[in-house]
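# Curious how this folds, go ahead:
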Amino acid sequence: MTSTVRPEGAHTPSVPEYPMPRATGCPFDPPPALKEEQEQGPLRKVRLWDGSTPWLATRYADQRTLLADPRISADVSRSGYPSPAPQRGSTFSFILMDDPEHARQRRMVTAPFTIRRVEAMRPAVQRIVDGLIDDMLGGPPHADLVQAFALPVPSLVICELLGVPYGDHDFFQRNSGVLISRVSAADDRAAALDNLIGYLDELMEDKIARPVDDLLSGLGTRVGAGELSRREAAEMGVLLLIAGHETTANMIALGTLALLEHPDQLDLLRDTDDPKAVAGAVEELLRYLNITHGGRRRVALEDIAIGGEVIRAGEGVIVPNDIGNRDPDVFADPDRLDLGRDARRHVAFGFGVHQCLGQPLARMELQVVYSTLYRRIPTLRLDARLDEVSFKHDGAVYGVHALPVAW
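Predicted coordinates:
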């Protein structure tokens, strides 16, 4: 088969660089150039850091079609995979594998994230949220919401679920920060991943010897049965640990900032005691903000005709969910935050077999947070100008580095 991929390093000015910068003063919106690409056509070529030119799928319908297509691979080791940065060493476990191995490993950790199991955790999460708010209210009338609240909530929850000591949070948060930063050197990223794998491997050794009722002990049982190696189990633990706190923490802080900047919408959320309205607000915030702003990365296994183009076997594909969630053909007035909107069709968690495993847990945590924080601290306000807030433009997960608030 022939390929339309251009030679590495070949420069074509008409092919825009990806990722694209957001507009100054519009931190909640996708990059303007990305919006322009969506308006010009459903599939566009973009240029990555290494000179490769994968396809960019800009429309919601095509994104869902591609993410559900078995001819599209998530395997980072395949030639043509549009990697977001230089790779060294291990990858993120089953998230970057294809079926059947992806499905086999994913099934091993599905049970704790079922809706029934997650709902059983809601009272415990409520206690965590209330306790952290008590701590905030018991101190000075100002704080960095990231460190005081947004980061501890999901970290405490995922540590309890996995069986990881929360006292080690500085270590795993520091290393995960290096790992998901787009500006980290490849060697630094590899070292951070090795640090986390080694840490989880030591925990796994203890869980195998003295199992308890947590997820790592369950993986230890799989190791004992010969279904996983210790290394594979540790890598799976790293994936769950990072995904379990980084994404939700950023969504808590960024969502709070968006609401503070849209006080009419904050009033709607603060004044309701309807769980369905809170759940709907969470879905709209997930659609509007979409913190996974680097796109899902795939590579075609076969030729695929879609959007008036042909993606050739071996060509990379990027699915930027942030612009898919702003598709006007699916969401009316998509650039407006509207907590009354039915946004359940969003693709913030992806689509198809690789969609986010932990989405029931993330939804529940956000529902507890958004229904509690603003009611208990009704005078919460941003303690800085918006242009003084430092956003994570350099990260694979979008959010804010700090969020100064007062009340």
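
# C-alpha only now, for contacts and for neighbours.
Fine.

# What residues of stretch 257-276 count as buried?
257, 258, 259, 260, 265, 266, 269, 270 (16 or more other C-alpha atoms under 10 Å).

# Now show me the structure for the sequence below, then we'll compare the two:
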Amino acid sequence: MTPTDTTQPPDQPFPLARSCPFTEPEPYTRLREQQPVSKVRLRGGEQAWWVSGYAEARAVLADRRFSSDRRKDGYPNPNGDPRFRERFRTQPPPMVSLDGTEHAAVRRSVLGEFTLKRLSALRPRIQQIVDRFIDEMLACDSRPVDLVQALSLPVPSLVICELLGVPYEDHDCFQSRTAAMTRRTVPPAERLRAFDELQACLAALLTRKESEPGDDLLSRQIAQQREQGAVDHARLLSTATGLLVAGHETTANMITLGVLALLEHPGQRALLTEDPGSTPAAVEELLRFFSIGDTVIARVATEDVRVGGVTIKANEGVIVSVLSANRDPAAFDDPAELNPTRAARHHISFGYGPHQCLGQNLARLELRIVFDTLFRRIPGLRLAVPVDEIPFKTDATVYGAHELPVTW
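Presented below is the predicted three-dimensional model:
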């Protein structure tokens, strides 16, 4: 196939909406096959490098010459509104936007909260939470039931609330704001207002925890900072916001899409119900297959870097297409097929390199418990509407479904 001219971006503004939950947009496939590092035009009009090959994506994510600092000139701004960039420059960046030793220090401060030992201790509580919401589903007199509201959203919301020390009765404060922040069709002013309101909720919570600490991550962060000298409110607020948003939005969407895929592939669902030991591999494949955070990983080059036969110059922005990289046949056999027995642990749905998702093992644990419990307790679960009637989040930064009507 003849390579494309990498300096001439495609006519369509990127990122593209998915027309089908089970496939990637055709232009993504074409770019990956012809030139896995290509210039594209973003929705706001600016240009950035689109990295769609698996090897090229890992090369970018492992190279410290690509910065995560969204305050830097050239960092991609898919929103197309300069107010977002200015807002980033006036506030302490979240952990995911830090580089080098600064990033390592903040990450190290919370790393102990996500060790396998701590998550193992959390497992019985997650099981209780999942059983509680399935109990409520089974007790519901009317059907169909919207799985998003009944299970997908409340499970990770309650888990992350308990982990951070957020009273669950406050969960709507961040759930509704996060939904507004991640929808591309919401006007920029409304998204910024949602961000401000979310931060106001968390700032009030952190103030309370300074005088009334509990057995939770945020309280331990406050105690840790006091031991080091003084409490950095701005840094704590930034960390809390990042963990809270990442801790429920992505897992909630993966629960919904995972259930959808398994309901649409009854043979693959049977593998899980007959052999619960196969669930971990199925979870990895579902994470790879849907790649819901397709374009959330962005970088800016701090110097000229050669990637995939192309020179990305200093101050040029880069977007790693997680969906496209996870569909690269050079890394995965028959990547367009959903294969729960595939050894897909090397996918990049949680990123790669120093910024790989801190809470990935928590997400894996929640998904395993939900899938095993749901299909065991409601073996007759089925979709209540055809797939083409499901309202998918084609306008959101994190892909998923707004509703998933089910019955049994």
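
# thinking again about what came up before, inside strands: which ones of the buried residues of stretch 257-276 of structure 1?
Among these, no residue falls in strands (DSSP state E).

# Once you drop chain neighbours, what's closest to the equivalent of residue 127 of structure 2 over in structure 1?
Mapped onto structure 1 by TM-score structural alignment, residue 127 of structure 2 lines up with residue 126. Using C-alpha to C-alpha, 6 or more residues apart in numbering and skipping residues adjacent in sequence, the residue nearest residue 126 of structure 1 is residue 368, 6.2 Å away.

# Can you work out which other helices and strands pack against the host helix or strand of the one you found?
Here residue 368 of structure 1, judged by DSSP states H and E, is contained in helix 359-376. Under the contact definition 3 or more C-alpha pairs under 8 Å, 6 or more residues apart in numbering; DSSP states H and E, helix 359-376 of structure 1 sits against helix 115-120, helix 122-137, helix 230-261, helix 263-270, helix 275-289.

# Going along the chain from that helix, find the next helix or strand for me.
Assignment by DSSP H and E places the next element after helix 359-376 of structure 1 at strand 381-382.

# tell me which strands and helices that following strand is in contact with?
helix 230-261, strand 404-406.

# between those, which gets nearest to residue 165 of structure 1?
Smallest distance to residue 165 of structure 1 across those (C-alpha to C-alpha): 11.4 Å, for helix 230-261.

# rewinding a little: I'd like the distance between the match of residue 127 of structure 2 and residue 156 of structure 1.
Noted for residue 126 of structure 1: a distance of 12 Å to residue 156 of structure 1, by C-alpha to C-alpha, to the nearest Å.

# Repeat that for residue 220 of structure 1.
21 Å.

# Compare these two and say which is more crowded by neighbours.
Legend: neighbour count by other C-alpha atoms under 10 Å for residue 220 of structure 1 and residue 156, higher for residue 220 (26 against 20).

# Quick one: map the more buried one onto structure 2.
By TM-score structural alignment, residue 220 of structure 1 lines up with residue 222.

# ok, that match - contacts?
210, 231, 236 (C-alpha atoms under 8 Å, 6 or more residues apart in numbering).

# Pretty sure it sits in a helix.
Yes - assigned with DSSP: H, G, I helix; E, B strand; the rest coil, residue 222 of structure 2 falls within a helix.
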